[in-house]
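Participant: I would like to see how this sequence folds:
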Amino acid sequence: MRKLLLLGTASVAMIIGTATINSPSADAQSFLRGGDSQALTVDSRGVLTMAPLLERVTPAVVSIETAVKITNRSRRGSSAQMDMLERFFGELPEGMRPDSGSDSDDESDEDLGTRRNSIGSGVIVDAGDGYIVTNHHVIKDADEIFVVLQDRRELEAELVGSDSQTDIAVLKVKASGLKAIPFADSESVKVGDYTVAIGNPFGLGHTVTQGIVSAKGREFGRRSADQYQDFIQTDASINPGNSGGALINSKGELIGINTAIVSRSGGNNGIGFAVPARMAKSVMGQLIENGEVRRGRIGVLIQNITPDLREALDLSTSDGALVSNVVDDSPADKAGLKDGDIIVEFNNERIIDSSDIRNAVSYVEPGERASITYLRDGKRRTTRIDVEMVEEEDRDVLTADAAEDIPAMESFSGATLTDIPESVKTRGGDEGVYVSNVTRGSKAARAGLARGDIIREVDRSSVADLSDFEDAIRDKDGAIALTVERNGQTTFMAVR
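Facilitator: Prediction:
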């Protein structure tokens, strides 16, 4: 796609340049700038260029260096630089690890000095107060942080706060003559918008690449339960060292903070990801005000709607977040939500999948109220809901080991089912069937069933025991909807 864009740009330059190389018309100038866009312009040389835009914004992009204290112990551990490299390239070979080839058993904390690493980039977003946004993984574990400006001034930076869940950190420097990039409304960003990535790849200093917005709302890798991902994908070249740098639009507005790439070779493959400006700005505001990010919750467990689930549950749409469980006495419980509801809108934002509702709730300050729209039995309902502070909750450990010799059903799509053994402790009572084994690669395994699950419902009707379950699935065609309890939490699955 990037090659096509470049060819297209060259063609425009040739067609218009032939007639207007000395004095381009107002219409040609407007076309090249894309209306209000300022990315491309024909200068006094008659050259199609984005130099004026870059001269305005590149002073706001900084290089970041960190210093870490060196001890015998830290020499044998992973450095921040290795962490950064492995974020892009995956686990490094044994010979490239910092402790490779060392036979020393010395685990003392003897101070051996400091090590400086040039490992990332940052964006000045507030010139008056000296606030800089970068990635959490760029400054993680640093003892000292230094910012190098485009004019080569080196400043020691204060860490205001950092949030690993969004990979955003905020720094502060004291200096005069700083330039900042304004935040864009990242919600207005569209696939196909022109993008420019600015950063410090491989420690080379300011480097500029261009492309388009390839996709929005992206997730990648194995997201842990506490991570928030809503990335802008771009084909502008992003490489190690670009982390924390700026992704801007053709107006010179900040639409994202460059974070990661997907690459099998370690080089740029045109798949880069940036934290959207809205998320970065929200996290920044909380870090500055509170020193931490205070997130809210509404008390639901949610999941995506697969085609099989849509068929099995006879749902009217595949869009939305399916509520698999409502926590007792939570805001969702008080607002009247129930298992099986489909959340389609939150705080006036459309919800397409489970990530959307998670991100939308995270933007609302705990203690505030929001609107929520959901579907129940095909009917659309809207109500108000409180957002409360996320707190760590103790969870009972449920036993998933059953040694009893209980008659089993072994023909349910590769799953072995029994009545619930007495040794298994559950939160939802003793009605249902127990999954004592799942054959690898079977339909049950592909649907998500696992050993230790308890099937409570078939097609939203309760089952009391194995006999009841066999009656419920008899003569069923197509996908069968199962309501499953796992570790005290409920989820929906569809098995054919």
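Participant: C-alpha from now on. contacts and neighbour counts both.
Facilitator: Fine.
Participant: Just to be sure, residue 87 is in a helix?
Facilitator: Yes. Residue 87 sits within a helix when classified using DSSP: H, G, I helix; E, B strand; the rest coil.
Participant: residues touching the closest residue to it other than its chain neighbours, list them.
Facilitator: In space, and not counting its chain neighbours, residue 87 is closest to residue 260: 7.5 Å by C-alpha to C-alpha, 6 or more residues apart in numbering. By C-alpha atoms under 8 Å, 6 or more residues apart in numbering, the contact list for residue 260 reads 87-88, 238-240, 243, 272-274.
Participant: Please provide the structure for the following sequence as well, for comparison with the first:
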Amino acid sequence: MLALLVPLTGLVVGCNEQAPTAQVRGLPDFSALVAANNDSVVNVRAIVPLPAMSDDAQSDKAPSKDDKNLDEFFRQFFGFNGQTPPADGGSGQTAPPAPPKPESSSGSGFVLSSDGYILTNEHVVDGASEVFVRLLDGREFRAKVRGIDVPGDIALLKIDAKGLRPVKLGNSDLVKPGQWAVAIGSPFGFDHSVTAGVISAKGRSLPDEADQRYVPFLQTDVAINPGSSGGPLFNVNGAVVGINSQIFTESGGYNGLSFAIPINYAMQVVDQLKRFGKVERGFLGVQIQSVDRAMASALGLDRPTGALITGFIAASPAEKSDLQPGDVILSANGEPITESSDLPQVIGVLPPDSDVKLRVLTQGKQHTVVVRLGTLPTDAPAQVQSMKSHDLIINDYGLLLTEEAHQIRIKAVAPNGPAAKAGLSAQDILLTFNQRPLDSLAAAEAAFNAARKDAPNAVLIRRGDQQHFLALSAQPD
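Facilitator: Predicted coordinates for the structure are as follows:
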């Protein structure tokens, strides 16, 4: 009998089989990319003035531990305690306190045009009295801030220079997770540092960044640190696909999560800054929440998706439209709304006075609603207007309800009951139950009597000045 031994590192290929094609071959060499683009990347230095300190505040300031240590240093090595030493060796006079020096912060940027337009992050130049741009060859120019956009975290600078080499702009819409990406910037002041990684995801919304909910961030694992902000993110073809902007960290340093503003989004902002000096965004005026598994079941969806409308900003385009609380927006102008955070990103890039076509689910049926957008206010209100809306005990759900001025208020919630487990609390106002308005105890009783016993029920509540939906089951999981 003939035995065939095959090394573990080899492949056994049958007579009718073909060896699989390797999907990744080798590692890229980015040196040519860096050499071609290094002189298009700049250092941005912002001078931020310190608030003036009054004479009284200076005189009343108690010496710190560091001040005392410094005095001891002078005493040991120079023979006087931080005082101006007299020429005749007599007692010195205390030197007047030096005026506070302005703070200087450093970031990165890149050349947009040969005549001196520079792009960086807004937070790099925030509060600056002066801004300077330093090129690869060491030349430094005073920059003018031609425009800023706080929600987009973008600043457009202009320096008096000619013959600069602009970057090549890519198409961030074509970026795919898994593709290589390269960053050049000035982390911690180390100019023209190069790091590389991959695109991790697209269309990210950052937690706790309400001002930037309109930016569909690119997530990467490219190492980004303080000073890298505003620098370019390149693809392997040497084209800029993003502006490095933020990191997600608990330590203050890089933790493998960095975020870049897509260049397509950024250039829309730049176009408006050049033409108008400011950025105007479309405004719909809805309050929304995500749809989880229980709420999807309650609304008749086969999976969690879309943006669930919980209310409207008063006098907004949405409030004047055919949209209703309880509607689920599934797409906007053909763009799928998978998460509620997708909707602001789609609406935010549309111009005011344009029409947006929304695909909406209302009481289990899909239809289209067209809304003419307004202009996003600079101080868009967070509060929403209420819905167009004795005691009652609901034993099946552990609720005690009361009617006040045609509103149904929860007076008490049974501990560990279905309502408590769903997140309902005393003082909550019940607005709808399975999209049926609750404007009286009779309406509430009828709605609860018709409740689904084998599936969650969608309850719209108002708590404080916010409205949101909860999924209420008679027998929660």
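Participant: TM value for the aligned chains?
Facilitator: Laid over one another, the chains give 0.74 as their TM-score (TM-score structural alignment, normalised by the length of structure 2), with 406 aligned residues with a C-alpha RMSD of 3.6 Å.
Participant: which one of the contacts of residue 260 of structure 1 sits closest to residue 294 of structure 1?
Facilitator: residue 274 (22.1 Å; C-alpha to C-alpha).
Participant: Quick one: residues contacting that closest one.
Facilitator: Applying C-alpha under 8 Å, 6+ apart, the residues near residue 274 of structure 1 are 231-234, 247, 256-260.
Participant: Just the ones in strands from these, please.
Facilitator: Among those, the residues falling in strands (DSSP state E) are 231-234, 247, 256-260.
Participant: how close does the most centrally placed residue in structure 2 get to residue 215 of structure 2?
Facilitator: Structure 2 has residue 206 as the residue nearest its centroid, 3.6 Å off, counting by C-alpha atoms, centre = their mean. Residue 206 of structure 2 sits 9 Å away from residue 215 of structure 2, going by C-alpha to C-alpha, to the nearest Å.
Participant: ok so, going back, return the member of the contacts of residue 274 of structure 1 nearest to residue 398 of structure 1.
Facilitator: residue 231 (35.4 Å).
Participant: what's around the counterpart of the closest one in structure 2, how many residues?
Facilitator: The alignment partner of residue 231 of structure 1 in structure 2, by TM-score structural alignment, is residue 217. Using other C-alpha atoms under 10 Å, the number of residues around residue 217 of structure 2 comes to 26.
Participant: pretty sure residue 217 of structure 2 is in contact with residue 199, am I right?
Facilitator: No. When contacts are counted by C-alpha atoms under 8 Å, residue 217 of structure 2 is not listed as touching residue 199 (10.8 Å).
Participant: just the helices in structure 1 please.
Facilitator: 2-20, 26-33, 51-57, 72-75, 80-89, 136-139, 277-290, 307-313, 331-335, 354-362, 443-447, 466-473 (DSSP state H).
Participant: Now mean neighbour count and distance to residue 167 of structure 1 too, for these, in a markdown table please.
Facilitator: Shown next, in a markdown table, are the helices of structure 1 (neighbours: other C-alpha atoms under 10 Å; distance: least, C-alpha to C-alpha, whole Å):
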| stretch | mean neighbour count | distance to residue 167 of structure 1 |
| --- | --- | --- |
| helix 2-20 | 13 | 27 |
| helix 26-33 | 16 | 34 |
| helix 51-57 | 15 | 23 |
| helix 72-75 | 16 | 23 |
| helix 80-89 | 18 | 12 |
| helix 136-139 | 26 | 5 |
| helix 277-290 | 19 | 9 |
| helix 307-313 | 19 | 32 |
| helix 331-335 | 19 | 28 |
| helix 354-362 | 20 | 14 |
| helix 443-447 | 18 | 32 |
| helix 466-473 | 16 | 46 |
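Participant: which stretch among these comes nearest residue 383 of structure 1?
Facilitator: helix 331-335 (7.1 Å).
Participant: So which elements touch the closest one?
Facilitator: strand 379-386 (3 or more C-alpha pairs under 8 Å, 6 or more residues apart in numbering; DSSP states H and E).
Participant: could you redo the last one with a cut-off of 10 Å?
Facilitator: With contacts defined as 3 or more C-alpha pairs under 10 Å, 6 or more residues apart in numbering; DSSP states H and E, helix 331-335 of structure 1 has these neighbours: strand 300-303, strand 321-326, strand 369-376, strand 379-386.
Participant: taking the ones you listed together, which one is wrapped up most tightly?
Facilitator: Using mean count of other C-alpha atoms under 10 Å, the stretch among those with the greatest mean number of neighbours is strand 321-326 (a mean of 24).
Participant: So what touches that strand?
Facilitator: 298-305, 309, 332-334, 336-345, 351-358, 374-375, 483-485, 489-493 (C-alpha atoms under 10 Å, 6 or more residues apart in numbering).
Participant: average offset between it and structure 2?
Facilitator: On superposition with structure 2, the mean distance recorded for strand 321-326 of structure 1 (mean C-alpha distance after the TM-score superposition for structure 1) is 2.8 Å.
Participant: Distance check, residue 279 of structure 1 against residue 420 of structure 1.
Facilitator: When C-alpha to C-alpha is the yardstick, residue 279 of structure 1 and residue 420 of structure 1 sit 45 Å from each other.
Participant: ok, back up a step: any chance of the contacts of residue 260 of structure 1 in TSV with distance to residue 63 of structure 1 as columns?
Facilitator: Below are those laid out as TSV (distance: C-alpha to C-alpha, whole Å):
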residue	distance to residue 63 of structure 1
87	19
88	18
238	15
239	14
240	12
243	10
272	19
273	19
274	17
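Participant: Translate residue 157 of structure 2 into the numbering of structure 1.
Facilitator: Checking TM-score structural alignment: residue 157 of structure 2 goes with residue 171.
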